[in-house]
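Q: Pasted the sequence and its predicted model underneath.
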Amino acid sequence: MDTPKKIGILGGTFDPPHLGHLKLATRFAKVLHLDALLLIPSSEPWQKNSGITPAELRLKLTEAAGIDLARAFLYLKIPTQIGVDRIEIDRAGPSYAIDTAKALRERFGPKVSLTWLMGADSLLNLPFWNSWDQLLGFVNFVVASRPHHALSVEMSPEIETLLVNHQCTDPDTLEKSPFGRIYVDNSLSVDLSSTDLRNQLKSTSRSAVASEHIPSHALEIITNLGLYK
């Protein structure tokens, strides 16, 4: 891989990865003209309960979803290269975004544009993240609107101040900024969550839910191993 200049970061539990993740990745790879996109499954997500699928299994599911994403990029002629990164799985202890952001900034250097991809729900919860107020010193944020998570209604004073100081209205700004900017995209509305999906997979309509919401390669692993029953 040539040294990328614009890198997107999509972190998460990916338990399981779903089409919402792929839609978000596709939208922002295109809008931000990303050279590379890193999918980063967390090892020990500090915000989640202990009932999550083991990290190595979730890594396999993420890699499988990455194959479907790569096919979608090929079909849509999006030149972004996709990587699945073990950085959080290989790091001991809870997976904090700040540690990942610092490590990636050190890996890629000061001039590369690093942009953290997230849904509006994550932005609203940002004040509960570890050292959240330091993140924009290492990365940009690009935020996708989510149904039932209206920024204008639910925003805390901290996030309001953050947007006043860092929000830009043109996604091209992120291409030119290594870190420190926020772009909110209201054109994408993904109403899927891994938590809801896990609950639905325990229902009698499991097969219909799975085929509709889970990428095919990841679904093959889920089916073969009998996960989420």
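A: Nice, I can see it. A quick note: this is a predicted structure, and the numbers were derived from the prediction, not measured.

Q: Please count neighbours and contacts with C-alpha atoms only from this point.
A: Noted.

Q: By residue count, what's the longest helix in this protein?
A: helix 55-76 (DSSP state H).

Q: Helix or strand next in line after it, which one?
A: Downstream of helix 55-76, the next assigned helix or strand under DSSP states H and E is strand 81-84.

Q: Now do the end-to-end distance for stretch 173-187.
A: Start-to-end span of stretch 173-187 (CA to CA, to the nearest Å) is 18 Å.

Q: Just the residues contacting stretch 60-76, thanks.
A: Residues from elsewhere that reach stretch 60-76 (CA atoms under 8 Å, 6 or more residues apart in numbering): 14, 16-18, 22, 26, 39, 41, 79-84, 215-218, 221-222.

Q: In it, which residues are buried?
A: Residues 60-70, 73 are the ones in stretch 60-76 that count as buried (16 or more other CA atoms under 10 Å).

Q: And the residue of the chain most remote from its centre, how close does it get to Ala210?
A: The outermost residue of the chain relative to its centre, with distances by CA atoms, centre = their mean, is Thr204 at 29.2 Å. Counting by CA to CA, the gap from Thr204 to Ala210 is 11 Å.

Q: in what helix or strand does Leu22 lie?
A: Element membership of Leu22 [criterion: DSSP H and E] is helix 19-31.

Q: How about that helix, which residues are buried there?
A: Residues of helix 19-31 classed as buried by neighbour count (16+ other CA under 10 Å): 19-26, 28-30.

Q: dropping in the other structure now:
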Amino acid sequence: MSTTQRIGILGGTFDPPHVGHLKLATHFAETLQLDELLLIPSGEPWQKGSGITPAEIRFQLTEAAAKDLARVFLYLKIPTRIGVDRIEIERAGPSYTIDTAKALRERFGPKASLIWLTGADSLIQLPTWHSWRDLFQYINFAVASRPHYDLNAGLSTEIQELLKAHQIMDSVALEKQPSGLIYIDESLSVDLSSTELRKRLKTPARSQIESEAISSHTLQIITNLGLYQ
């Protein structure tokens, strides 16, 4: 058994959190045997433009999603602890991942493996993130493949070099190194597009897609507050 603490971090706008997020969280909690999973709604998502749902509402939606995720973990006997963290909401200014990574490294100490969970589309866009090269001093990445994103073709030179320097093929390595690694998991292909979901929620087909795409506690808040109409 590994004695290294393994902390999974699933950050995002969560506008709204949906079943794709929960599938990704469940998959990595199980396969990476995470000790803890943090869901971190962004405070000011600087790359998302205008029209974002207020942070406090998105936090409520994420807490609701965490309740449903806890049910899934209980059913599957996944012992990972789940937390919803206000770290980006309480920090003033744009929500930069680098600031969150530094703060979490300080919180959990130098030996914990901090694993940022994300989809292949985010990996491709990584060079657009603020101080992105510095992230590897603080965190590892676990990346799930996504429909329509081929990581074997059309990668920028920066990403090709990044993978050459940091990619590992065996997730066990994440237990032994606190930061600096990229693990790509092609066994799960999950759609994480909240943008497309919001568009669908504004169509007459809204009632048909809600239950398949959004977990029950989150859907209840969306319905009660009349969001995404």
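A: Yep, that arrived. Everything quoted here is computed from the prediction, not taken from an experiment.

Q: average gap between the longest helix of structure 1 and structure 2?
A: By mean CA distance after the TM-score superposition for structure 1, the fitted helix 55-76 of structure 1 averages 0.2 Å away from its aligned residues in structure 2.

Q: hang on, the earlier thing: now distance to Thr53 of structure 1 too, for the buried residues of helix 19-31 of structure 1, in CSV please.
A: Below are those laid out as CSV (distance: CA to CA, whole Å):
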residue, distance to Thr53 of structure 1
Leu19, 19
Gly20, 19
His21, 18
Leu22, 20
Lys23, 23
Leu24, 23
Ala25, 22
Thr26, 25
Phe28, 27
Ala29, 28
Lys30, 31
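
Q: Among those residues, which one lies nearest to Leu136 of structure 1?
A: For the buried residues of helix 19-31 of structure 1, the closest approach to Leu136 of structure 1 (CA to CA) belongs to Phe28, at 18.2 Å.

Q: what's near enough to touch that closest one?
A: Residues near Phe28 of structure 1 by CA under 8 Å, 6+ apart: 34, 117, 142.

Q: Which residue ranges of structure 1 form helices?
A: Under DSSP H, structure 1 gives helices at 19-31, 55-76, 97-108, 120-125, 151-154, 157-166, 172-176, 194-201, 206-213, 216-225.

Q: Assess the claim that Thr169 of structure 1 and Tyr183 are in contact.
A: Yes - if you go by CA atoms under 8 Å, Thr169 of structure 1 and Tyr183 touch, sitting 6.4 Å apart.

Q: Please identify which of those two sits among more neighbours.
A: The neighbour comparison of Thr169 of structure 1 against Tyr183 (other CA atoms under 10 Å) goes to Tyr183, with 22 against 11.

Q: residues touching Pro17 of structure 1, list them.
A: When contacts are counted by CA under 8 Å, 6+ apart, Pro17 of structure 1 touches 61-62, 65, 194, 214-215, 218.

Q: Distance of it relative to Leu59 of structure 1?
A: Using CA to CA, one obtains 10 Å as the distance from Pro17 of structure 1 to Leu59 of structure 1.

Q: again, but for Leu197 of structure 1
A: When distance is defined by CA to CA, Leu197 of structure 1 is 18 Å away from Leu59 of structure 1.

Q: neighbour-wise, which of the two wins?
A: It is Leu59, of Leu197 of structure 1 and Leu59, that has more neighbours when counted by other CA under 10 Å, with 25 against 20.

Q: okay, now the nearest residue to the more buried one once chain neighbours are set aside: neighbour count?
A: Excluding its sequence neighbours, the residue lying closest to Leu59 of structure 1 (CA to CA, 6 or more residues apart in numbering) is Pro41, at 6.2 Å. A count of nearby residues for Pro41 of structure 1, using other CA under 10 Å, gives 29.
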